[in-house]
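Visitor: One predicted model, sequence on top.
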Amino acid sequence: MEFKLKETFENTRHASRALIELSALEINKVLLEIADKAIANTEFILAANQKDLDRMDHNDPKYDRLLLNAERITGIANDIKNVAQLESPVGKIIDHKILDNGLDISKVRVPIGVIGVIYEARPNVSFDVFSLCFKTQNACILKGGSDAEFSNIAIVNLIKEVLQNNNINTDIVTLLPADRSATTEMLNAVEYVDIIIPRGSQGLINFVREHAKVPVIETGAGIVHVYFDKDGDVKKGAAIVANAKTRRVSVCNALDCLLIHESQLQHLNSLSSELASKGTTIYADTQSLSHLDNYPKDLLNQAEETHYGTEFLANTMSIKTVSSMEEALNHIAKYSSKHSEAIVSENAETIAKYLNVVDAAAVYANASTAYTDGAQFGLGAEIGISTQKLHARGPMALDEITSYKWVIKGDGQTRS
């Protein structure tokens, strides 16, 4: 295909080669300056973000993802500072051996090179991706959605100003045009882009998987379950369900389906009381529906098959009654997107089985799935949450955006 963006890709590839020569001190200095500049330019960023918000319906589930405010910008800046404080994996020796013939062989961590990230209405991703890529001496090509166009332009311009002030080639971070043709070009840029990470809806991820010639790390949709076991603690369960569902309803680690053991249906009103106060719409199966007599009727609906296996990204969830742990495990196996899954139980044997059997990037016992996040895991920030099994799984941060190479040192050895 003809690449209209060929020169852009070439410039980023060329700029990436010089990154490996930067010292840790230089890298950390730039990251700290970007964090400070983000806070100092809060009003500038928010003005750009408001232009994007003005074009979106307040009821759109993406609205909360798109929204920036002073508190969120401070949080973003703190994440960048956390990344600066972390030790880079680049240059670490993973393995080392000296062979009988005297060859000294090391397996050493290195940057991947050029990382392309495609994302929708989440302008914070622009900061997160750059900080992680820069820390690991990778160049990045950002392809944000049109929903966040003004926000992304403002953020990348601030980053480039700091790079320019530090005499670093600004082509190490590139923001592509918001139109879809730019996505298609990057997906085919095999000579210039080493790996692509899509972040967004299942539709976006499917499109990237189906059309990319560049290798892809999938960050799948989050269809998240909490199983409230027959030995579950009601107080813990109520807090976990409310937090997992309502803390931020539009994020991928938010609860979508509560599985409840039939012996616990008597406690369903207690488990859902905070959901009711926060206006959560519920689609419940017949058994659980009959026990939600205290729940607001205008928020209560009969569940259909389509309500299981749905990532709502809104203040909406489903409830399914199960007769056994096995039924819960089968339901999760059928509908899970392998993102985050949780159990609430006081039975150690049941917990151990759940954590062992459930196939997901993150599995929880007696804790909210809201913790599936790179910063919460102590990774500084995240470039995405991988739901695949090759190369990386779960929150991806510094280690996951490096590769390795073999370094062999000899003294004239030749192979017979």
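Guide: Nice, thanks for sending it over.

Visitor: Only C-alpha atoms from now on, for both contacts and neighbour counts.
Guide: Fine.

Visitor: The host helix or strand of residue 80 packs against which elements?
Guide: Assessed by DSSP states H and E, residue 80 sits inside helix 70-85. In terms of contacts (3 or more Cα pairs under 8 Å, 6 or more residues apart in numbering; DSSP states H and E), helix 70-85 is packed against helix 24-40, helix 42-53, helix 124-135.

Visitor: Turn those helices into TSV, including mean neighbour count and distance to residue 143.
Guide: Output for those, formatted as TSV (neighbours: other Cα atoms under 10 Å; distance: least, Cα to Cα, whole Å):
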stretch	mean neighbour count	distance to residue 143
helix 24-40	18	20
helix 42-53	19	16
helix 124-135	25	9
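
Visitor: and of the ones you listed, who's closest to residue 225?
Guide: Residue 225 lies closest, by Cα to Cα, to one member of these: helix 124-135, at 25.4 Å.

Visitor: which one of the helices and strands packed on helix 70-85 lies closest to residue 62?
Guide: Going by Cα to Cα, the one of these nearest residue 62 is helix 42-53, 10.0 Å.

Visitor: Now the next helix or strand after the closest one: buried residues?
Guide: Using DSSP H and E, the helix or strand that follows helix 42-53 towards the C-terminus is helix 62-66. Within helix 62-66, the residues scored as buried using 16 or more other Cα atoms under 10 Å are 62-66.

Visitor: here's the one I want to compare it with:
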Amino acid sequence: MSEPAIRTIPAETGDAQALITALAQAARVAQRQLAALPSAARAAALHRAAEALRAATPAVLEANRRDLAAGRAAGLSAAMLDRLALDEGRIAGIADAVIAVAGLPDPVGQVIDTSEPPNGLKFQRIRVPIGTIGIIYESRPNVTADAAALCVRSGNAALLRGGSEAVHSNRAIHAALVEGLVAGGVPAEAVQLVPSQDRACVGAMLTANGLIDMIVPRGGKSLVARVQADARVPVLAHLDGINHTYIHAAADPAMAEAIAVNAKLRRTGICGSMETLLIDSLYPQAAALVAALIEAGCEVRGDGRAQALDPRVIPASANDWDTEYLDAILSVACVDGLDDALAHIARHSSAHTDVIVTADTDAAERFLAEVDSAIVMHNASSQFADGGEFGLGAEIGIATGRLHARGPVALEGLTTYKWQVRGSGQIRP
């Protein structure tokens, strides 16, 4: 694969602030050009990018092998290595996600509402791109493609800063995407990967107020905490996925077991993985449920009543209820009814995804109404907490806050709005 013909900015300027300023200034120029492209042109360019990524599969796999080797040498956990690993199927899935984003309805220019007061002025509120989006992420190289596709489709420039553990994979994916985007008429600077792993670049991005319009952190608790503490740029935060599944007294045992095992063990290293299982004290198959999880390869840590269900349950510490394991480890607590479950979730949930399994419709509806999380589910695995599963094509993250966007953030979450006012000579009395 040939290198895309793009203007390069030296990776080592000796000044992280100067580097980020140069990248962000270039991004702002490119974003105006990108936003002016017709929707069909942006979609077509994403198709070209997906084709280029497929063609670059051997190069991406070779880059990923380098990252995996370095990760093993550095002692990364099995869950972290799983998040990092690519194969032909995963690369094809990444390209498919780019195509899916290209086929989504374009939110830019969408009329949110209109009004016309008696003075004859015509007011419209329309969706517009946010501008330049800085994405700071760890481990998962698919974020490079997902973020690029979502930003291009919604008319935003992307400034990407991936983690050092995926540096070679990110660079290979980015090079392929830019080659396709440039062939499709998108300015190369509309999607830039910070060419330095200097941690000072993160700080420079967080303080680039006026150059970067929004920061999206995707990574561990320490990364998100640093971003929230240091940012002078608005942040769309994605906190821990401390996700609960509550097995209600009226849960179907076969369904409860299938959902619990899938929610914890399908992929333990993703943010939608269940971290705490709450079992109603009146649920009749509690011991069988815990045994099924242990026999499937999960380490179970529990409170006193959970330990009484199976001698293999390890005592839980106070910290376990607030831990995102991202591993085959699960906290289990027994609760006395729906009120007790709701209270436990209110104390310990990170407001990401919480689930109830029950055949009692009234209990389910109360749970859906009262749990204040970005995603609340009934009779489904928390592993569905994914933008693709929500029909969004891909996601730039799952926002757990309460402002602007919440849950899986895709195209609409990457827009803001402006007012257009059309008059016929009115003056204000």
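Guide: Arrived safely, thanks for sending. These numbers were taken from a predicted model, which means no experiment stands behind them.

Visitor: TM-score for the pair, please.
Guide: The TM-score (TM-score structural alignment, normalised by the length of structure 1) is 0.96; 410 aligned residues with a Cα RMSD of 1.5 Å.

Visitor: closest to residue 290 of structure 1 out of the helices and strands packed on helix 70-85 of structure 1?
Guide: helix 42-53 (40.4 Å).

Visitor: contacting residues for whatever residue of structure 1 lines up with residue 362 of structure 2?
Guide: Residue 362 of structure 2 maps onto residue 349 in structure 1, with residues paired by TM-score structural alignment. For residue 349 of structure 1, the contact set (Cα atoms under 8 Å, 6 or more residues apart in numbering) is empty.

Visitor: re earlier: rebuild the buried residues of helix 62-66 of structure 1 as a markdown table, extending it with distance to residue 399 of structure 1.
Guide: Shown next, in a markdown table, are the buried residues of helix 62-66 of structure 1 (distance: Cα to Cα, whole Å):
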| residue | distance to residue 399 of structure 1 |
| --- | --- |
| 62 | 29 |
| 63 | 31 |
| 64 | 29 |
| 65 | 26 |
| 66 | 28 |
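
Visitor: which one of the residues you listed is nearest residue 364 of structure 1?
Guide: residue 65 (24.3 Å).

Visitor: mind listing what the closest one touches?
Guide: Taking Cα under 8 Å, 6+ apart as the test, what residue 65 of structure 1 contacts is 121-122, 250-251.

Visitor: now what about stretch 215-232 of structure 2, what contacts it?
Guide: By Cα under 8 Å, 6+ apart, stretch 215-232 of structure 2 touches 133-139, 203, 206-209, 233-240, 396-397.

Visitor: Just the buried ones out of these, please.
Guide: Here, 16+ other Cα under 10 Å leaves 133-139, 203, 206-208, 233, 235-240, 396-397 buried among the contacts of stretch 215-232 of structure 2.

Visitor: Work out for me the element residue 167 of structure 2 sits within.
Guide: In this assignment (DSSP H and E), residue 167 of structure 2 forms part of helix 167-183.

Visitor: circling back to that earlier point, could the helices and strands packed on helix 70-85 of structure 1 be laid out in a markdown table, adding distance to residue 18 of structure 1?
Guide: Below are the helices and strands packed on helix 70-85 of structure 1 laid out as a markdown table (distance: least, Cα to Cα, whole Å):
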| stretch | distance to residue 18 of structure 1 |
| --- | --- |
| helix 24-40 | 13 |
| helix 42-53 | 29 |
| helix 124-135 | 12 |
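
Visitor: Which of those helices sits closest to residue 234 of structure 1?
Guide: Short answer: helix 124-135, nearest of the helices and strands packed on helix 70-85 of structure 1 by Cα to Cα, at 35.8 Å.

Visitor: Onto which residues of structure 1 does the helix holding residue 167 of structure 2 map?
Guide: Using TM-score structural alignment, helix 167-183 of structure 2 pairs with 149-165 in structure 1.

Visitor: And stretch 133-142 of structure 2, by the same measure?
Guide: Going by TM-score structural alignment: stretch 133-142 of structure 2 matches residues 115-124.

Visitor: next one: that stretch to chain centre, how far?
Guide: 10 Å (Cα atoms, centre = their mean, to the nearest Å).

Visitor: Could you do stretch 98-115 of structure 1 as well?
Guide: That offset, for stretch 98-115 of structure 1, works out to 30 Å (Cα atoms, centre = their mean).

Visitor: packing partners for the host helix or strand of residue 342 of structure 1?
Guide: For residue 342 of structure 1, the element it lies in under DSSP H and E is strand 340-344. Using 3+ Cα pairs under 8 Å, 6+ apart as the contact criterion, the elements in contact with strand 340-344 of structure 1 are strand 224-228, strand 362-365.
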